[in-house]
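In: Everything below, folded, please.
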Amino acid sequence: MKRLPMVIIALISFTAIFSQDVSTLAKIESNYGDGMIVTPDGDILVSGGYNKTTILKVTPNGKVSTYIDDLPGPVGMGFDSKGNLYVSNYTGNSIIKITPNKVVSDFAKNLDGPAGLAVDENDDIFVTLYGAGFSGTGGKILKFKPDGSFVEYFTGNGLQDAIGIIFDNQKNIYTTNFVGGDLFKVGVNKQMSKPASIPNAKINQITYFDHYVYLPSPNLRKIFRYNVLNGKLEHFAGTGEENVTDGTLKASEFNMPNSCAIDASNGKLYILEHKLGLIREITF
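Out: All right, here's what the predicted structure looks like:
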């Protein structure tokens, strides 16, 4: 009888690990969305993409509204420590800055198809270049200081049609090409490696949480994740069938998952279904 509490704890832990479900949180516009980010208040922002002008806001209970409009193709997004939102505009080849009071200003212009965007703990802004005009030949990561000055941070070594970009807890950068399924790692000393590849995958925007890089694939209709500690890539969710089915991770189905965002405070992973305009949710 003395061992019973330990058995109960073990069963509870086992259930918690394997009871993660995919659910549908909200419906937005069909064929909408490219990037996602969670605000400091826990709302989800969804950028329209190259052919849209808006960023939508989705509350944790699924209410949808327009966050801001009149942007030239918003894609990547990132918050600095002061609550300013930086947005890469693919069609406008620019980056804008939006204050907490929604004052919009130009931050950078004349870029070569900016796509992914991430802000580090020093408020430096890192932007991937996909290549303007859908060329897919951008192949660079730029680093901007808060004053707008920038340097070419990394290029080459297979980086080509770069989109997704995030940081892990050790300040390493992870980024992806859109076509080919390659995950690249750029260390703090700018050393490049390719720790994982998903055959035949397209990878758009990615996110990071608790030692995992999450990689939704719109064409394979699955969510993958890479463990930065042990270097293992695994199939995380989705059967690969082109449907929308809520349920357990491996039994769930996705139509076109092309972006994701993490709410680290509440342990939620949000996934954007671009074609059907759905926000899906996984609670950790």
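In: all contacts plus neighbour counts: C-alpha atoms, from now on.
Out: Fine.
In: Work out for me the element Ser13 sits within.
Out: Under the criterion of DSSP states H and E, Ser13 resides in helix 4-18.
In: centre of the chain versus that helix, how much separation?
Out: Here helix 4-18 is found 32 Å from its chain centre; the criterion is Cα atoms, centre = their mean, to the nearest Å.
In: ok, then the element right after that helix?
Out: According to DSSP H and E, the helix or strand after helix 4-18 is strand 21-27.
In: residues making contact with that following strand?
Out: For strand 21-27, the surrounding residues in contact (Cα atoms under 8 Å, 6 or more residues apart in numbering) are 58, 60-64, 246-249, 252, 277-283.
In: Check which residues of the helix or strand just after it are buried.
Out: Remark: after strand 21-27, the chain's next helix or strand is strand 36-38, criterion DSSP H and E. Buried residues in strand 36-38, counting neighbours by 16 or more other Cα atoms under 10 Å, are found at 36-38.
In: Same check on stretch 222-240?
Out: In stretch 222-240, counting by 16+ other Cα under 10 Å, buried: 222-228, 233, 236-240.
In: again with stretch 32-41
Out: For stretch 32-41, the neighbour count (16+ other Cα under 10 Å) marks 32-39 as buried.
In: how about the buried residues of stretch 222-240 in a markdown table, adding distance to Asn101 and secondary structure?
Out: Listed next are the buried residues of stretch 222-240 as a markdown table, based on distance: Cα to Cα, whole Å; DSSP: H, G, I helix; E, B strand; the rest coil:
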| residue | distance to Asn101 | secondary structure |
| --- | --- | --- |
| Lys222 | 37 | strand |
| Ile223 | 35 | strand |
| Phe224 | 36 | strand |
| Arg225 | 35 | strand |
| Tyr226 | 37 | strand |
| Asn227 | 37 | strand |
| Val228 | 37 | coil |
| Leu233 | 41 | strand |
| Phe236 | 38 | strand |
| Ala237 | 37 | strand |
| Gly238 | 39 | coil |
| Thr239 | 42 | coil |
| Gly240 | 42 | coil |
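In: Sequence B follows; please return its structure for comparison with A:
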Amino acid sequence: MKHFEHTILLCLLAVPCLLALCPHTALSATTVPLKLYSGLNSPVGIGFDSKRNLYIAEWGAGKVTRIAASGKRSTFADSLNGPSGLAIDKDDNVYVASYSDDLIYKFTPSGQRSFFAQGLATPAGLSFDEKGNLLVANRQTNEILSFSPDLKRQTIATGLQTPVGAVITSRGNYFVSNINGGITLVTPDQKARTINSQLVRPGPGITIDTSDHAYVVDYGSTTVYRIDLTGNLVLIADDLPSPAGITLNNEALYVATWGDGAIYKIDLPKNHKFQNWTYKSAKRIGGHNTYLKIRKPVDSWERNNSLLIRRN
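Out: This is a model prediction of the structure:
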């Protein structure tokens, strides 16, 4: 059994102590999340296939649940150990990261199981690039890995800060969510830099739209943000209990929340121009100016052997 550690998260007092201009923050709530499904057990990775079946990796239940477009639920795969990230390829094959067993499963649309990649180190979030390569956030080694369809392995980035999710842009840049280190941008020549460190605990849920904006959950708060290549943030939704997973489908975001075991839908208005604000007061913490409201999150992951907070 792997060992986990508890993390102490501090609540901030709303006392301004430092004046500075914020180069990144742009906040604007756009819609109230709609709860679609409940009764899940610590959901993390989620994704749709071409038939609009929704697949959900339930960490706490050790299974993948499938919800048809009609709303009918079924168990797609079970007897999994710490299922975390989930991604679906163009042929509707489902890939699931087993965080606790250090491997990735591949399931055919009918549910036939095989090993896709083994010998990893706490794989978390999964996603595909346009060439069909599977991106893997290999948390323990602080790397982003890529696996081609014929299983050729490539290291995309190293030296990250507990990466738990990654997506690629149309020009070959990578957004990486680091549970302990903000949002990193990795260029095609594999140079990495932090573009925003204002989220409390960026989770494995990260997805991208056709305009190269990434959407990322903040598990340490209750929010979902949009972020651009320069690190500017837009608040998309709030009041989500410990959001962990996210996917984008038909102009809407779908978010898996660890705190209440649910799936929420967030509609994204078409051609919507977000209103921006700039904050001038900040609380200085750990060498960074923090401009966002910060809450003490539901500590379910810490109580239940979190997939992301682990002693190496």
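In: coming back round to it: which among the buried residues of strand 36-38 of the first structure gets closest to Asn204 of the first structure?
Out: Asn204 of the first structure lies nearest to Met36 out of those, by Cα to Cα, at 10.9 Å.
In: Surely that closest one touches Asn258?
Out: No: counting by Cα atoms under 8 Å, Met36 of the first structure sits too far from Asn258 to count as a contact (9.9 Å).
In: Which residues are in contact with each of those two?
Out: Both Met36 of the first structure and Asn258 are contacted by 205, 272, under the criterion Cα under 8 Å, 6+ apart.
In: Would you enumerate the residues in contact with the residue minimising distance to the centre of the first structure?
Out: Centroid-nearest residue in the first structure: Ile206, 3.3 Å away (criterion: Cα atoms, centre = their mean). Ile206 of the first structure sits next to 164-166, 213-216, 259-261 when contact means Cα under 8 Å, 6+ apart.
In: Out of these, flag the one nearest to Ala115 of the first structure.
Out: Gly164 (7.6 Å).
In: Using the three-state scheme, assign the counterpart of Ser100 of the second structure in the first structure.
Out: In the first structure, the residue matched to Ser100 of the second structure (TM-score structural alignment) is Thr91. The three-state assignment at Thr91 of the first structure reads coil, by DSSP: H, G, I helix; E, B strand; the rest coil.
In: doesn't Asn51 make contact with Thr91 of the first structure?
Out: Yes: in this structure, Thr91 of the first structure is within contact of Asn51 by Cα under 8 Å, at 7.5 Å.
In: The two: who's more crowded?
Out: Neighbour count, other Cα atoms under 10 Å: between Thr91 of the first structure and Asn51, Thr91 has more, with 23 against 14.
In: Which residue is the nearest non-sequential neighbour of the more buried one?
Out: The shortest distance from Thr91 of the first structure to any non-neighbouring residue, by Cα to Cα, 6 or more residues apart in numbering, is to Gly73 (4.9 Å).
In: counterpart of the one you found in the second structure?
Out: Under the alignment (TM-score structural alignment), Gly73 of the first structure maps onto Gly82 of the second structure.
In: ok, its match - contacts?
Out: 59-60, 62, 98-101, 307.
In: and which of those residues is nearest Thr194 of the second structure?
Out: Thr194 of the second structure lies nearest to Leu307 out of these, by Cα to Cα, at 22.8 Å.
In: Can you show me the strands along the stretch 201-312 of the second structure?
Out: Using DSSP state E, counting those that start in this stretch, the strands found in the stretch 201-312 of the second structure span residues 202-208, 214-218, 223-227, 233-237, 243-249, 252-257, 262-267, 281-285, 288-290.
In: Regarding stretch 247-258 of the first structure, how distant is the last residue from the first?
Out: Stretch 247-258 of the first structure stretches 19 Å from its first residue to its last (Cα to Cα, to the nearest Å).
In: Neighbours of Ala117 of the second structure, how many?
Out: Ala117 of the second structure has 15 nearby residues by other Cα under 10 Å.
In: Just give me the match in the first structure for it.
Out: Using TM-score structural alignment, Ala117 of the second structure lines up with Ala108 in the first structure.
In: Isn't its match up against Gly92?
Out: No: between Ala108 of the first structure and Gly92 there is no contact under Cα under 8 Å: 10.4 Å.
In: Next, the contact list for the nearest residue to Val127 of the first structure once chain neighbours are set aside, please.
Out: Excluding its sequence neighbours, the residue lying closest to Val127 of the first structure (Cα to Cα, 6+ apart) is Leu117, at 4.5 Å. Taking Cα under 8 Å, 6+ apart, we find Leu117 of the first structure in contact with 76-78, 86-88, 125-128, 164-166.
In: In TSV: these, plus neighbour count and secondary structure.
Out: Listed next are those as TSV, based on neighbours: other Cα atoms under 10 Å; DSSP: H, G, I helix; E, B strand; the rest coil:
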residue	neighbour count	secondary structure
Gly76	30	strand
Met77	28	strand
Gly78	26	strand
Tyr86	24	strand
Val87	30	strand
Ser88	35	strand
Ile125	22	strand
Phe126	24	strand
Val127	31	strand
Thr128	33	strand
Gly164	28	strand
Ile165	28	strand
Ile166	23	strand
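In: ok, of those residues, which one's closest to Leu45 of the first structure?
Out: Using Cα to Cα, the contacts of Leu117 of the first structure come closest to Leu45 of the first structure at Met77, 8.7 Å.
In: Double-check that closest one against Met36; I have them as touching.
Out: Yes: counting by Cα under 8 Å, Met77 of the first structure touches Met36, with 7.1 Å between them.
In: Find the residues that touch each one of those two.
Out: Common contacts of Met77 of the first structure and Met36 (Cα under 8 Å, 6+ apart): Ser47.
In: Could you pick out the buried ones from the contacts of strand 21-27 of the first structure?
Out: Members of the contacts of strand 21-27 of the first structure classed as buried by 16+ other Cα under 10 Å are 58, 60, 62, 64, 246-249, 252, 277-282.
In: Now do the buried residues in stretch 170-187 of the second structure.
Out: Applying 16+ other Cα under 10 Å to stretch 170-187 of the second structure flags 173-187 as buried.
In: again, but for stretch 124-144 of the first structure
Out: Neighbour count says stretch 124-144 of the first structure has 124-132, 136-144 buried, by 16+ other Cα under 10 Å.
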